[in-house]
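Undergrad: Predicted model, plus sequence, below.
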Amino acid sequence: MTETIVLGGGCFWCVEAVFQRLRGVMRVQSGYCGGHVDHPTYEQVCEKNTGHIEVVEIEFDPREIGFDDLLGVFFETHDPTTPDRQGNDVGPQYASAIFFQSPEQEAVARLHIEHLQDRLGVPVVTKLLPKARFWPAETYHDNYFERNPHQPYCAFVVSEKVNKFIRRFPDKLKTS
């Protein structure tokens, strides 16, 4: 039995690369969520007028990793305090967002955000949104970091996120 969650934490290449390495995660698919255009393209989303957020749809086994642990990794590997921005990536498509798939996920996410805000002492701007239509990204985005590790953005930005995850969560890495 698996569960699904949709998370936006900046560029989906970064988020995908982190969650692919997380024990208990069965599948990670980059895509778009929350907008008003059917079948959006990367180019349309980058124009910043479709309302979509770059996200990943994560299928996970709750017997191997809890939803709260997924959120812990999510919040430690992106900045949930900058609206519509992750580093040099700026625009509404880079919003920090959780598209909850059930009332239980919503309740856990809401508590996680409240505790994180108390710990940080600054507002957490992560959007907590109900389940919305997920549109898979174009296939050239699949496993982007794995296929393009020397591309400059991957070498300097994605690799840093992955390395941060590995340093922070060595006990949560997949073994194979």
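TA: Everything's here; your move.
Undergrad: alpha carbons only for contacts and neighbour counts from here, please
TA: Noted.
Undergrad: what's the distance between the residue located most distally from the centre of the chain and residue 53?
TA: The outermost residue of the chain, judged against the average C-alpha position, is residue 121 (22.6 Å), by Cα atoms, centre = their mean. Relative to residue 53, residue 121 is positioned 26 Å away (Cα to Cα, to the nearest Å).
Undergrad: Residue 47 too?
TA: Counting by Cα to Cα - residue 47 and residue 53 are separated by 12 Å.
Undergrad: Of the two, which one has the most company?
TA: residue 53 (28 against 12; other Cα atoms under 10 Å).
Undergrad: In this model residue 92 seems to touch the more buried one, though I could be wrong.
TA: Yes. Between residue 53 and residue 92 there is a contact at 6.7 Å, judged by Cα atoms under 8 Å.
Undergrad: can you confirm residue 75 is in a helix?
TA: Yes. Judged by DSSP: H, G, I helix; E, B strand; the rest coil, residue 75 forms part of a helix.
Undergrad: Any idea how many residues pack against it?
TA: 19.
Undergrad: before we move on, what about residue 33?
TA: 27.
Undergrad: residues contacting it?
TA: Residue 33 is in contact with 52-55, 132-135, counting by Cα atoms under 8 Å, 6 or more residues apart in numbering.
Undergrad: mind listing what the closest residue to residue 146 other than its chain neighbours touches?
TA: Nearest residue to residue 146, sequence neighbours excluded (Cα to Cα, 6 or more residues apart in numbering): residue 17, at 7.6 Å. Counting by Cα under 8 Å, 6+ apart, residue 17 touches 143, 145-146, 158, 162.
Undergrad: Against that first model, consider the following:
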Amino acid sequence: MKKIILILLAVLAINSANAQGKKTEKATFGMGCFWCTEAIFQKLKGVVSVKSGYEGGQLEKPTYEEVCTGLTGHAEVLEITYNPMEITYSDLLEVFWKSHDPTTLNRQGADSGTQYRSVIFYHTPEQKALAEKYKTDLNKTNAYGKKVVTAIESAKPFYVAENYHQNYYLKNGNAPYCRLVILPKLEKLEKVFKAKLKN
């Protein structure tokens, strides 16, 4: 009888581990050009997939050209699917805050317009609370020497960007833009978040 109970417990443990391992969650961040930021999150342990796209605007199924006008209200964003057993939402927030300038309104570097705004689209009340606490703490400690202006909003419909925007750095790593703009961000990531990176 003991042997049967032990076998049943082992099966339950395996099933529970498999169920937990398959459970994923979503995080959505806008932090400037998605070409630059997609490559950062793709390198993190626990991140299952990263999709570049558009969120937060009025137009259904916008094109890149329409979003670039700044008139649709969309931001360029990343929809990140991650395994919370391997990486937490707090970890993702830390990478988000440290991988762009959250103090510039509608601008990242040379890119300006509402489509490049710093924004967090939260999917759960817990994500909202964590994002708001992190932002409050950054402003309280004056971490950037300027006020953090990142918007924190409820998730809106997400529209996947055109295929040529997906895996941009992986497909175009030798292009001048990738070497000059994206590579330095990845090098910084490797210094600051080495323990969180995939092998």
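TA: Thanks, I have the structure now. Keep in mind that what you see is a predicted model, and the values were worked out from it rather than measured.
Undergrad: tm score of chain vs chain?
TA: After superposition, the two chains reach a TM-score of 0.97 (TM-score structural alignment, normalised by the length of the first structure), with 175 aligned residues with a Cα RMSD of 0.8 Å.
Undergrad: do you know how far the residue farthest from the centre of the first structure is from residue 84 of the first structure?
TA: 19 Å.
Undergrad: before we move on, what about residue 42 of the first structure?
TA: Distance from residue 42 of the first structure to residue 84 of the first structure, by Cα to Cα: 17 Å.
Undergrad: higher neighbour count, those two?
TA: More crowded of residue 42 of the first structure and residue 84, by other Cα under 10 Å: residue 84, with 20 against 15.
Undergrad: What residue in the second structure is paired with that one?
TA: Using TM-score structural alignment, the partner of residue 84 of the first structure in the second structure is residue 106.
Undergrad: Going by neighbour count, which of the contacts of residue 17 of the first structure comes out on top?
TA: Top of the contacts of residue 17 of the first structure by neighbour count (other Cα under 10 Å): residue 158, with 24 neighbours.
Undergrad: Aligned counterpart of it in the second structure, please.
TA: Aligned by TM-score structural alignment, residue 158 of the first structure pairs with residue 182 of the second structure.
Undergrad: could you say what helices and strands the helix ranked longest in the second structure packs with?
TA: In the second structure, taking DSSP state H as the definition, the longest helix is helix 2-22. Using 3 or more Cα pairs under 8 Å, 6 or more residues apart in numbering; DSSP states H and E, no helix or strand is in contact with helix 2-22 of the second structure.
Undergrad: what's it in contact with?
TA: Residues outside helix 2-22 of the second structure that contact it (Cα under 8 Å, 6+ apart): 83, 85.
Undergrad: Give the next helix or strand downstream of that helix.
TA: strand 25-31 (DSSP states H and E).
Undergrad: What residues in the first structure pair up with that next one?
TA: Counting by TM-score structural alignment, strand 25-31 of the second structure sits on residues 3-9 of the first structure.
Undergrad: roughly how far is the matching stretch from the heart of the chain?
TA: When C-alpha coordinates are averaged (Cα atoms, centre = their mean, to the nearest Å), stretch 3-9 of the first structure and its chain have centres 6 Å apart.
Undergrad: Tell me the buried residues in that stretch?
TA: By 16 or more other Cα atoms under 10 Å, the buried positions in stretch 3-9 of the first structure come out as 4-9.
Undergrad: tell me the contacts of the spatially most central residue of the second structure?
TA: Here the mean C-alpha position of the second structure is nearest to the C-alpha of residue 29 (Cα atoms, centre = their mean), at a distance of 4.6 Å. Taking Cα under 8 Å, 6+ apart as the criterion, residue 29 of the second structure is in contact with 77-79, 96, 118-121.
Undergrad: who wins for neighbours among these?
TA: Compared across the contacts of residue 29 of the second structure, residue 77 has the highest neighbour count, 34 neighbours, by other Cα under 10 Å.
Undergrad: Number of residues surrounding the equivalent of residue 65 of the second structure over in the first structure?
TA: Under the alignment (TM-score structural alignment), residue 65 of the second structure pairs with residue 43 in the first structure. Neighbourhood size, residue 43 of the first structure [other Cα under 10 Å]: 8.
Undergrad: circling back: so how far is the longest helix of the second structure off the chain centroid?
TA: 33 Å.
Undergrad: still on that earlier bit, after superposition, how close is the helix or strand containing the residue nearest to residue 146 of the first structure to the second structure?
TA: Element membership of residue 17 of the first structure [criterion: DSSP H and E] is helix 12-19. Taken over the aligned residues, the distance from helix 12-19 of the first structure to the second structure averages 0.6 Å (mean Cα distance after the TM-score superposition for the first structure).
Undergrad: Would you mind giving the residues in the second structure matched to the following helix or strand past that helix?
TA: Per DSSP H and E, helix 12-19 of the first structure leads on to strand 25-33 as the next helix or strand towards the C-terminus. Aligning strand 25-33 of the first structure against the second structure (TM-score structural alignment) gives residues 47-55.
Undergrad: how much distance is there from the matching stretch to the middle of the chain?
TA: 7 Å.
Undergrad: Is residue 75 of the second structure in contact with residue 56, as I believe?
TA: Yes. Counting by Cα under 8 Å, residue 75 of the second structure touches residue 56, with 6.2 Å between them.
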